[in-house]
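Asker: Predicted structure and sequence below. I'll ask about it afterward.
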Amino acid sequence: FGTVFRGSISTSSSDQIAVKKVTPNSMQGVREFVAEIESLGRLRHKNLVNLQGWCKHKNDLLLIYDYIPNGSLDSLLYSKPRRSGAVLSWNARFQIAKGIASGLLYLHEEWEQIVIHRDVKPSNVLIDGDMNPRLGDFGLARLYERGSQSHTTVVVGTIGYMAPELTRNGNSSSASDVFAFGVLLLEIVSGRKPTDAGSFFLADWVMELHVSGEILGAVDPRLGSGYDGGEAGLALAVGLLCCHPRPASRPPMRTVLRYLNGDEDVPEINENWGYSDSSRRDSRTNFGGYVSSDRASSSYTSSSLTRISSSSFISGR
């Protein structure tokens, strides 16, 4: 819900910025603008996109971010290989997965409030010049005080990454973010989108390969033999655990990161684990694609942000 431009605050190439212009006359765009300021303005972590400031000029709503040179994870997994044949290496994929997990751990457990992202997917992960992942686009995010419960009832997110319980009660939680991360992790390893126009669902497919003892058959064939089988098998198993149909059975992000770092053994996944038919129907047929946010408008603005006037921009491509 908005267009992103590349620009500059000064003539120095090191001062390049990304400017997100929220779609004019879109109430959802305004809500997402306020949500992103509220959520991202005071968050500081190496695996999150840094919000430098914001500006409201006439009818334009603008968010100013660090410029992230390598684009989105989605483009590195799909668009760039199609254009140039350059396939994202296994080592880069594994480090990116761990970085995203670290960012989500910060949101869920290490900041002053609990932040539920609600739209974890490859296009919302940007990759910096050091191939470090930055989770961004907090337009659908919700903040909760520790010990409180989510009370939202409107389903939000992107089809393929939304946990099955969201169709029943709409309550986003850290567990629903974990589910989305699990799908994303399976996607990073396999190079496959989570769903297609037919009956394919990525977690089901990986689970079938696991049950047949061929889980490494899920590894992106474009990698050839250029991957670590132990790391790939570990990542696929962790992805399956995160995609468990029951929210309470999904590991928290702290445990997920311990699994990925090899600090804790991954529990065995038996052949009875998996989606019921009703869970598959929930995941595939109850969503019409991208669903709008239910966040209400707010006048809150983070005191840590710098208000930047529109004249500060040098318009870029």
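Answerer: Structure's in. What do you need? Numbering: from 1, shown residues only.
Asker: switch to C-alpha atoms for all contacts and neighbour counts from now on
Answerer: Fine.
Asker: What segments of the stretch 201-317 of the chain are helices?
Answerer: Taking DSSP state H, counting those that start in this stretch as the criterion, the stretch 201-317 of the chain carries its helices at 202-211, 229-242, 253-260, 277-285.
Asker: and the comparison structure, right after this:
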Amino acid sequence: MDVPVLALIVVAGASVAVAVPCLLLAFLCRRSRSSLKPLIHQRCRSSPSRPALPVSAPDTSSSWSLYGADAGACLQKLSLADLAAATGGFSPDNIIGDGSFGFVYRAVLPSGAAVAVKRLSGDGAAGAGNREFRAELEVLGSLSHPNLARLLGYCAAGRDRILVYELLERGSLDAWLHGEADEDGEALPWPARLRVARGAAAALAFLHHGRRPPVLHRDVKSSNVLLGEGFEAKLADFGLARIVRGSPAKSHVSTQAAGTAGYVAPEIWAGVGATAKADVYSFGVLVIEIVTGHRPSWPVKTKNGEKEVDMVDWAREKIGAGQASEIMDRRMGIGGQGKEMDEAKGLLEIAWQCTDSGQKNRPTMEEAVEMMNRI
């Protein structure tokens, strides 16, 4: 056989030997990808608690997901055009709330469903608004509890960072306690206040003890407690929240002060890292606010002409002296002795323990819930 012919046969045989395994490998990879896709789709489809939202085709040049195709797959990814249309072009007339990072709008989707759209400040990927966006996606994107506001979807396009939540028509606890929500001028009744306190406690107990790793909220306050139709409490705004490792009572997530004046635990101002006990303190302040009707950030003038005092100090002194009935919000309609008076006093006793200046002396949220169940 001629040498050129023999060389040609050898080259052809070598080519076949290389091509066959490559084709086989490609075939197996294709089958593997095909078998994974239905599993991912099925997992998201099995979550009935998340209503369907209109989803535009993703723009890969401007869209961004914290989770990629795995952990965030059940959150709906929306386009800026969809959300602009739903909010009337982010009209000021549709603003239902605001915060340090942006505005919240009431939006009506093409399906007719009403949602709350939180548009964070457009200060780019390095700004505080983007950090809040990432924090809320990381925390709420993986959690579900009856007393947590549900995150339904998100959008990240250009400088815009937007979160879409279930709409709670009764608004915030802050608005109800301080005269902005009830158009009839009627105060929030005691049974509703007790239910709200129980709901907020259940949400924090779940964050601290009901999941691993635990979550610290770090901004518990009345404006971050939203109310459903039956006055069920929904803890919201997780822009300052942090996921911690290890024991929530001992793990320090940051030495940077975070929170809202009046609610912040004293050790935070002292530069001690936030722990679950700081959330417990804020919860105690929230309970005092619920029962007394006083804003924690406003000082209290005990008598005409007397010096103004800190609300928490004022309340703790009265509770410790057995004078809790003197500081209750008279608009609740609780008078004299009875079941409701005992409940209110019991709730203030729990708040007194939660707002102890020494974090080691405060109960955990699990213990606080147990005490509330005995009221």
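Answerer: Structure's in. What do you need? Here the structure is a predicted model, which means the values were calculated and not measured.
Asker: TM-score of the superposed pair?
Answerer: TM-score of the superposed chains, computed with TM-score structural alignment, normalised by the length of structure 1, equals 0.78; 261 aligned residues with a CA RMSD of 1.8 Å.
Asker: quick one on the thing from earlier: would you reformat the helices of the stretch 201-317 of structure 1 as a markdown table and include mean neighbour count?
Answerer: Output for the helices of the stretch 201-317 of structure 1, formatted as a markdown table (neighbours: other CA atoms under 10 Å):
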| stretch | mean neighbour count |
| --- | --- |
| helix 202-211 | 19 |
| helix 229-242 | 22 |
| helix 253-260 | 20 |
| helix 277-285 | 15 |
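Asker: Among those, which comes closest to residue 105 of structure 1?
Answerer: helix 253-260 (5.1 Å; CA to CA).
Asker: Can you state the residues of structure 2 onto which the closest one aligns?
Answerer: Using TM-score structural alignment, the residues of structure 2 aligned to helix 253-260 of structure 1 are 365-372.
Asker: distance from the matching stretch to structure 1 after superposition?
Answerer: Compared with structure 1 after fitting, stretch 365-372 of structure 2 deviates on average by 0.7 Å (mean CA distance after the TM-score superposition for structure 1).
Asker: who's in contact with that stretch?
Answerer: The contact list for stretch 365-372 of structure 2 (CA atoms under 8 Å, 6 or more residues apart in numbering) reads 198, 201-202, 204-205, 208-209, 280, 346-347, 350.
Asker: that older thread, so which of the helices of the stretch 201-317 of structure 1 gets nearest residue 134 of structure 1?
Answerer: Of those, nearest to residue 134 of structure 1 by CA to CA is helix 253-260, at 16.0 Å.
Asker: coming back round to it: so can I have a markdown table of the helices of the stretch 201-317 of structure 1 showing distance to residue 84 of structure 1?
Answerer: A markdown table is the format used below for the helices of the stretch 201-317 of structure 1 (distance: least, CA to CA, whole Å):
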| stretch | distance to residue 84 of structure 1 |
| --- | --- |
| helix 202-211 | 26 |
| helix 229-242 | 25 |
| helix 253-260 | 30 |
| helix 277-285 | 33 |
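Asker: closest to residue 146 of structure 1 out of those?
Answerer: Set against residue 146 of structure 1 and scored by CA to CA, these come closest in helix 253-260, at 15.9 Å.
Asker: Give me the angle between the closest one and helix 229-242.
Answerer: Between helix 253-260 of structure 1 and helix 229-242, the angle comes out at 160 degrees (axes from the mean of the first three to the mean of the last three CA atoms, to 10 degrees).
Asker: give the contact list for the aligned partner of residue 228 of structure 1 in structure 2.
Answerer: Mapped onto structure 2 by TM-score structural alignment, residue 228 of structure 1 lines up with residue 340. With contacts defined as CA under 8 Å, 6+ apart, residue 340 of structure 2 is in contact with 190, 334.
Asker: And stretch 91-107 of structure 1, what's buried?
Answerer: Counting neighbours by 16 or more other CA atoms under 10 Å, one finds that the buried residues in stretch 91-107 of structure 1 are 93-107.
Asker: I meant stretch 20-31 of structure 2, not that one.
Answerer: In stretch 20-31 of structure 2, counting by 16+ other CA under 10 Å, buried: nothing.
Asker: so it aligns onto which residues of structure 1?
Answerer: Counting by TM-score structural alignment, stretch 20-31 of structure 2 falls onto no part of structure 1.
Asker: Please state the offset of that stretch from the chain centre?
Answerer: Stretch 20-31 of structure 2 sits 46 Å away from the centroid of its parent chain (CA atoms, centre = their mean, to the nearest Å).
Asker: Could you do stretch 183-203 of structure 1 as well?
Answerer: 14 Å.
Asker: Relative to structure 1, which residues correspond to stretch 259-270 of structure 2?
Answerer: Taking TM-score structural alignment, stretch 259-270 of structure 2 hits residues 157-168 over in structure 1.
Asker: got the contact list for the residue nearest the centre of structure 1?
Answerer: With distances taken as CA atoms, centre = their mean, the residue of structure 1 nearest its centroid is residue 120 (2.3 Å). By CA under 8 Å, 6+ apart, the residues touching residue 120 of structure 1 are 135, 161, 177, 180-181, 184.
Asker: Quick check: the two most widely separated of those?
Answerer: 135 and 161 (15.1 Å).
Asker: ranges for the strands of structure 1?
Answerer: Using DSSP state E, the strands of structure 1 run over 2-8, 16-22, 51-57, 60-66, 114-116, 125-127, 133-135, 142-144, 306-307, 314-315.
Asker: Now do the third one against strand 60-66, angle only.
Answerer: For strand 51-57 of structure 1 against strand 60-66, the angle between stretch directions is 160 degrees (the same axes, to 10 degrees).
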